[in-house]
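after the sequence you'll find the predicted model.
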Amino acid sequence: MQFSLQAVEKHGKYMEAVKVTRRAKGEKTREKILKAAIEVIASVGIKGTTHRAVAKKADAQLSLTTYYFKDIKELIREAIILSSTIFIESSSGIWHKVFAYLDEFDATSMRKVTTREEICHKVTDAATQHMYENIIHRPVGLAVEQIFFTEMMYQPELQDLAIAHVEKLRQPFIKLASYFNKVDPEIDAELALMTITRIQYQCLSQDKNDVDIEQIRKLVYRQLAWVLKLKR
């Protein structure tokens, strides 16, 4: 009897391990499909995204794609959520460093032109490098993000995701502007966000070797100089 109980217990642990392995494999497959969907959306837009196109991009059977996502709208929605999460997280580190840097200055120092010029150069360098990395290494994320401002805004079932994503982009710009503008930082933030996003989207159409990082730096500096109330 003791042997039988031990055997049952051992079998139970084995079956549990099998379930965990299958679950992990299933999650990996699901993520693979979602990432393939992100690439398809970036390439052909939302209307051109189908189960078949995603399966081809994922190098997976069509039946597997429809097994995990029976409704194409569900697949598109979850892919967009994942893309948004990945892209926002890629910026969180740089924003954290920028705000930690700004917090080193007291109010008196912030009023000095020399201090604001130093800050403008420092933040410009960080922003330019991050934007360049987005353009060169994260073009798919940028392409999908562009859809947040266009195609998704006119689709009721996706509009909430677009609004939420844009708001997540806007908030750190508002925080940055509020260091130098206590009256209407939202205005400065909106203008800065529009400039940054336009520069990145414009560069998407260029060959990677033609992307001029110095030109990006000049444009970013001019916009940030406005936010920091620096005269030309």
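Done, it's in.

from here on, just use CA atoms for contacts and neighbour counts.
Fine.

excluding its backbone neighbours, what's nearest the most centrally placed residue in the chain?
Taking C-alpha atoms, centre = their mean, the centroid of the chain lies closest to F87, which sits 1.4 Å from it. Nearest residue to F87, sequence neighbours excluded (C-alpha to C-alpha, 6 or more residues apart in numbering): G141, at 6.2 Å.

okay, now the one to match up with it:
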Amino acid sequence: MATGHTDPQRRERIITATLDLIAEEGIAGVSHRKIAARAGVPLGSMTYHFSGIEELFREAFTRFADHIVAVFDAHLASPTDRDQAREAVTDLVHVLSEGSRRDLVLTQELYTLAARQPPYRQLTQEWMRRSRIHLEKHFDPDTARQLDALIEGLTLHRALSPEPHDRALTREAITRITTTGEPNQ
């Protein structure tokens, strides 16, 4: 196997393996040894690329947050008016709630860490700030903040429900939040 110097994908494999294991076993079940085995790298390369498991967890969750922000961007970059933006947010809720269980679990693991540890709280605050930037392209800052929370809640409720609510309910909730205080058009 190539050394850390000649294997440019090694660091990325370690991060991906970390996220996969957190999604499967929870953060408490993850160790350097398990990550190295999953990534197919020597255990020693873990300390070559990361000073410790906490640095690795923060890097992995930062990468995960970047992924979710990219999903927001993909949905919210093209709408040209409020109605299209509402439809895009509706799509976003349904894509997130019907998508990867891995993403859902990783989001909840990150939130649990953020509730206990300030560095992860900072990471989630930055993630929320970046998500709201996309929403603020279409809605005022207060509405974007409310909508961001609604997206998270609707996504979680849809993902965990044995009978998820339909698209019409999602759209109605988004419309209610985004028309409050809106001038008559």
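Here it is on my side, so go on. If you're wondering where the values come from, they're calculated on a predicted model, not measured in any experiment.

aligned to the residue nearest to the centre of structure 1, what sits in structure 2?
When structure 2 is aligned by TM-score structural alignment, F87 of structure 1 is paired with I68.

map S43 of structure 1 across to structure 2 for me.
By TM-score structural alignment, S43 of structure 1 lines up with E24.

same check, this time on Q129 of structure 1
Per TM-score structural alignment, Q129 of structure 1 is aligned with D91.

for that match, what is the enclosing helix or strand?
Using DSSP states H and E, D91 of structure 2 maps to helix 82-98.

does anything pack onto that helix? Which helices or strands?
Counting contacts by 3 or more C-alpha pairs under 8 Å, 6 or more residues apart in numbering; DSSP states H and E, helix 82-98 of structure 2 packs against helix 53-76, helix 141-160, helix 167-179.

pull the longest helix from structure 1.
When structure 1 is parsed with DSSP state H, its longest helix is helix 2-44.

following element in sequence after it, please.
helix 51-58.

so who does I80 of structure 1 touch?
38, 144, 161 (C-alpha atoms under 8 Å, 6 or more residues apart in numbering).

how about the second one, secondary structure?
Meaning V144 of structure 1. helix (DSSP: H, G, I helix; E, B strand; the rest coil).

and it, what's its match in structure 2?
Here V144 of structure 1 is matched to L106 in structure 2, going by TM-score structural alignment.

who are the contact partners of that match?
Counted by C-alpha under 8 Å, 6+ apart, L106 of structure 2 has contacts 19, 22-23, 64.

ok, the match of S43 of structure 1 to V105 of structure 2 distance?
8 Å (C-alpha to C-alpha, to the nearest Å).

re earlier: what number of residues lie near the match of Q129 of structure 1?
Using other C-alpha atoms under 10 Å, D91 of structure 2 is surrounded by 17 other residues.

can I assume it is in contact with L76?
No: taking contacts as C-alpha atoms under 8 Å, D91 of structure 2 lies outside contact range of L76: 9.8 Å.

how about F139 of structure 2, what's its match in structure 1?
Under TM-score structural alignment, F139 of structure 2 pairs with A177 in structure 1.

what's the helix or strand for that match?
Per DSSP H and E, A177 of structure 1 falls inside helix 156-178.

from the rest of the structure, what touches that helix?
Contacts of helix 156-178 of structure 1 (C-alpha under 8 Å, 6+ apart): 77, 80-81, 84, 88, 95, 99, 148-149, 152-153, 184-186, 188-190, 192-193, 227-228.

hmm, which of these are the buried ones?
Among the contacts of helix 156-178 of structure 1, those buried by neighbour count (16 or more other C-alpha atoms under 10 Å) are 77, 80-81, 84, 95, 148, 152-153, 185-186, 188-190, 192-193, 227-228.

against E54 of structure 2, how distant is the match of V144 of structure 1?
With C-alpha to C-alpha as the criterion, L106 of structure 2 and E54 of structure 2 are 16 Å apart.

what of A39 of structure 2?
17 Å.

likewise Q9 of structure 2?
Taking C-alpha to C-alpha as the measure, Q9 of structure 2 falls 21 Å from E54 of structure 2.

how about the contacts made by the match of Q129 of structure 1?
By C-alpha under 8 Å, 6+ apart, the residues touching D91 of structure 2 are H75.
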